Each structure stands twice: as C-alpha cells, then as structure tokens.
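**Student:** next come a sequence and a model predicted from it.
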Amino acid sequence: MITYVIIGITVVVSYICFGDHELFRKLAFIPYRTVHNNEWYRLITHGFVHADMTHLLVNMFTFWSFGTYMESAFGYLGLGTGGYLGLYFGGMVAASLYDLARRRNDPYYVSIGASGAVSAVLFTSIFLDPWGKILFFAVLPIPGIIFGVIYLAYCQYMAKKAGDNINHNAHFYGALYGLIYPAILEPSLIKRLYLLLFS
C-alpha cells in the first residue's frame, strides 16, 4: 500500500513540475542551496521530481516491481512500515550525500529523481534474495547477486566517464545503502545472507 502511495504522489508532483519550472527549482536537489540556504528538505523532495515522462516511468516501474515485494518482506520479517519508509527515504538521502559534499559550492549543479531510493530498494531485494532472478537489460534473467556486481561496477565506470546527465553516483550510493540498511536494522539477516550465498 505504501509503495502505491509513494508512486502516486511522485507521479502527480513530477507531472506538475513538467509544466512549472519554478516549483521544479524549489524541489530539486541543489547542494549549494541546500547547504548555504539551509534548504535540507531538498534531500527528500528531489525524489518526487523527474526530468521527463521516460525518467519518471522507468523509476516508478522499477520501484513498483521491487517495492511491493520489499514492503511485504519487511512486514513478514517484522521490520514494519517504518522500516520500509526508512529504506526508501533513507536511500534517497544517502544517495545525495556524496554530491552534497562535493558540489556544495557549485550553484549550478542540479539533481532530480528517485533513482537513489529505487536503487536502495532494488539492492535490499538482492540482499534478501541474492539468487532471485533480475532481468538484465529487461530481457536476460540473471541472479540478483551477479546483477548487483555488474550494476555497481557500471555505476562507478560511468560516474568517472560522466557526460550523460545521469547521476550515477546517486545510483551507486543508493545501492550501497540498500545493501547495508537491512543488516543494520536486523543484524541476524547477515547470517541469513551468508547461508543463502554459501550453503
């Protein structure tokens, strides 16, 4: 249920921002304004804003695909709605910290989208089910753990290469948060992961 609420709000806010550039600028993650104007809310609000319909649909479809499963899993594991919200919004914040530090004095840097949060959800699903199949390039099913390694390596490569207007650092750090978060929330899950991987 929470997954659908987040998707609904994100779709509505993103759609409004497509035609309202002033609102877009108010909600976007601009590290300079976040730090110098104390507009810390941007660490969250930028996740509700997207560049275009394709950006929005890709993020929300991926979130729906893994978020509904994660929401149920968190309930089953006793981690609750609060734990699930901590995953999504914590991932959003964690994905922004690198750029917050690096770009805090650059008034022209802008980042938007829920990709960091979605990466966190995706990688927590890999943590809980490392051998579950994920469609590579939406076609080839491969184990989640292998997908994860490829994804992280790709993010690092593209972040260094740059030039495609995609915040690969947000993807990378959101994904790392998704791997670490469930272990912090419930340390016994580390042993579970080990048994799933090596038994």
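**Tutor:** Arrived safely, thanks for sending.

**Student:** from now on I want contacts and neighbour counts done on CA atoms only, so please keep to that.
**Tutor:** OK.

**Student:** list the residues that contact the residue nearest the centre of the chain.
**Tutor:** Centroid check for the chain by Cα atoms, centre = their mean gives residue 117 as the closest residue, at 2.0 Å. The contact partners of residue 117, by Cα atoms under 8 Å, 6 or more residues apart in numbering, come to 47, 87-93, 95, 174.

**Student:** sort out which one of those lies nearest residue 112 for me.
**Tutor:** For those, the closest approach to residue 112 (Cα to Cα) belongs to residue 47, at 6.1 Å.

**Student:** that closest one touches residue 114, doesn't it?
**Tutor:** Yes: with contact defined as Cα atoms under 8 Å, residue 47 counts as touching residue 114 (4.1 Å).

**Student:** who touches both of the two?
**Tutor:** With Cα under 8 Å, 6+ apart as the test, residue 47 and residue 114 both reach residue 92.

**Student:** so what's residue 194 up against?
**Tutor:** With Cα under 8 Å, 6+ apart, residue 194 has no contacts at all.

**Student:** let's bring in a second model and compare:
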Amino acid sequence: MITYILIGITVAVSFLAWEKKILFSKFMMNPYRIHRNHEYYRFITSGFIHKDHMHLLFNMFSFYFFGLAVERVFGYVFGDAGAIYYIVLYLLAIVISDLPSYQKFKNYAGYNSLGASGGVSAVIFAFIIFQPLAPICLFAALCLPGFIMGTLYVVFSYYQGRKSNDNINHDAHLYGALFGLVFCMVLYPASISEFFAQIRQWDFLEKFF
C-alpha cells in the first residue's frame, strides 16, 4: 500500500511540475540555492519530480517491482513498524544520496538534479540484501542473481560518477544503493548472516553450465 501511495504522489507531483515550470524549477535539487538560500526542502521535493515521461516511467516501474517486495519483507521482519521504516528508508535515501552532489556543486549555480533514483536504488538494494539470489534483469535481456547485478551496478555507478560526462547523477545512484544496504544491516543485523548463507547456496556451475 505504501508503495502505491508514494508512486501516486510522485506521478501527480511530476505531472504538476511539468505543467507549472516555476514549480519545476523550485522543486529541483540545486545545491547552490540550497547552500545560499537555505532551501533545504529541495532535498525532498527533487525526489518527486522527473525530467520527462520516460524518466518517470523507468523509476516508478523499478520502484513498483522492488518496492512491493521490500514492503512485504519489512512488514514480516519489523511488524507494525515496518511501514514506518520503509517510508524512512525511501525518503532518507533521497536526501542522503544527494549529499555528495550538494557538497561537490554547492558553489555552482548552474547544477541541477532531480528524480527518485536515490530512493529507488536504496529499495532495490534492500531487496538484494534480503533476497540476493532473486534474478534481476537488465532490459529483460540479461538476468543475473541480485548480488551479482548489484555489484556490477555499484562498480558502474562509481566509474560513471567519476567521469561525470552524461548528465546523469550516478553519485545519487551509488550512495542511494549503499544507504539501502547499510540501513537494512543496521536495523536488522541478522540480514548480513542471512545474506551470506543464501550466497553459499548458489551453485554457479548449475546455473550456467
């Protein structure tokens, strides 16, 4: 239920921002304005607007697929507090994933960032820590166990973030993902041993030969 609500809010706010360009500009994550004018709300609002329909569709489809699973796991592991922890995971990841970009670009007025990628990455990696062997597919073509795809994702995001030449905030992807892992490990330390116990059960030869 929480996943549906967050998706609904994100879709509604994104469409509203596309219609009202002033709102779009006011909601973006602009480190310079945050630093100079103390507009800290941008850390949150930027996670609820998207560049275009494809950006919105990709993020919300990923969030829908993994979010429902993580929401169920949190309910099972944390009981009634699961819904609160799930919301905190998502919203806090949006903020924390933007902190490196804020620090890097707080003196550059022209830098802007937007989208729910940091929160979505955190949810995906929360899914991986609980179900590392569940397959994750890249464009429905390449499917690998979550712990392998997650590792490749972290390496790719780190590498692309250092290049910074494609107008994508890879740092938000990377730090959102890492936050998702740390959040789950801190709240539920048993997830670490359960993660490695599942990895040890994986038979590489059986899967690929």
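**Tutor:** Here it is on my side, so go on. Only a predicted model underlies this, so the values are computations on that prediction, with no experimental measurement involved.

**Student:** quick one on the thing from earlier: aligned partner of the residue nearest to the centre of the first structure in the second structure?
**Tutor:** Using TM-score structural alignment, the partner of residue 117 of the first structure in the second structure is residue 119.

**Student:** next one: residue 86 of the second structure from residue 135 of the second structure, what distance?
**Tutor:** 22 Å (Cα to Cα, to the nearest Å).

**Student:** do residue 60 of the second structure as well
**Tutor:** Counting by Cα to Cα, the gap from residue 60 of the second structure to residue 135 of the second structure is 19 Å.

**Student:** which one's more surrounded, the two?
**Tutor:** The neighbour count for residue 60 of the second structure versus residue 135, taken as other Cα atoms under 10 Å, is higher for residue 60 (23 against 16).

**Student:** residue 146 of the second structure maps to what in the first structure?
**Tutor:** Using TM-score structural alignment, residue 146 of the second structure pairs with residue 144 in the first structure.

**Student:** does that match touch residue 132 like I think?
**Tutor:** Yes: with contacts counted by Cα under 8 Å, residue 144 of the first structure reaches residue 132, the gap being 5.5 Å.

**Student:** mutual contacts of those two, please.
**Tutor:** residue 126.

**Student:** neighbour-wise, which of the two wins?
**Tutor:** More crowded of residue 144 of the first structure and residue 132, by other Cα under 10 Å: residue 144, with 23 against 14.

**Student:** need the contact list for that one.
**Tutor:** Contacts here follow Cα under 8 Å, 6+ apart; on that basis residue 144 of the first structure touches 126, 129-134.

**Student:** how about a cut-off of 7 Å?
**Tutor:** Counting by Cα atoms under 7 Å, 6 or more residues apart in numbering, residue 144 of the first structure touches 126, 130-134.

**Student:** and residue 76 of the first structure, by the same measure?
**Tutor:** Per Cα under 7 Å, 6+ apart, neighbours of residue 76 of the first structure: none.

**Student:** how about the strands in the first structure?
**Tutor:** Along the first structure, counting by DSSP state E, strands occupy 133-136, 140-143.

**Student:** most packed of the ones you listed?
**Tutor:** Comparing the strands of the first structure by mean neighbour count (mean count of other Cα atoms under 10 Å), strand 133-136 ranks first with a mean of 16.

**Student:** what residues of stretch 25-42 of the second structure count as buried?
**Tutor:** By neighbour count with 16 or more other Cα atoms under 10 Å, stretch 25-42 of the second structure contains the buried residues 26-34, 39, 42.

**Student:** now do the buried residues in the lengthiest helix in the second structure.
**Tutor:** Ordering each helix of the second structure by length in residues (DSSP state H) puts helix 53-78 first. Residues of helix 53-78 of the second structure classed as buried by neighbour count (16+ other Cα under 10 Å): 56, 59-60, 63-64, 66-75, 78.

**Student:** closest one to residue 200 of the second structure out of those residues, please.
**Tutor:** The nearest one, if we look at the buried residues of helix 53-78 of the second structure relative to residue 200 of the second structure and count by Cα to Cα, is residue 73, at 21.3 Å.

**Student:** tell me which stretches of the second structure form helices.
**Tutor:** Under DSSP H, the second structure gives helices at 2-19, 21-27, 31-37, 42-45, 53-78, 82-105, 117-130, 146-163, 170-187, 190-200, 204-208.

**Student:** now the longest helix of the second structure against helix 2-19, angle please.
**Tutor:** 160 degrees (axes from the mean of the first three to the mean of the last three Cα atoms, to 10 degrees).

**Student:** any idea what residue 137 of the second structure aligns with in the first structure?
**Tutor:** In the first structure, the residue paired with residue 137 of the second structure is residue 135, using TM-score structural alignment.

**Student:** and the residue lying closest to its match once chain neighbours are set aside, how far from residue 64 of the first structure?
**Tutor:** Counting by Cα to Cα, 6 or more residues apart in numbering, the nearest residue to residue 135 of the first structure once its immediate chain neighbours are dropped is residue 141, at 4.3 Å. Residue 141 of the first structure sits at a distance of 18 Å from residue 64 of the first structure (criterion: Cα to Cα).
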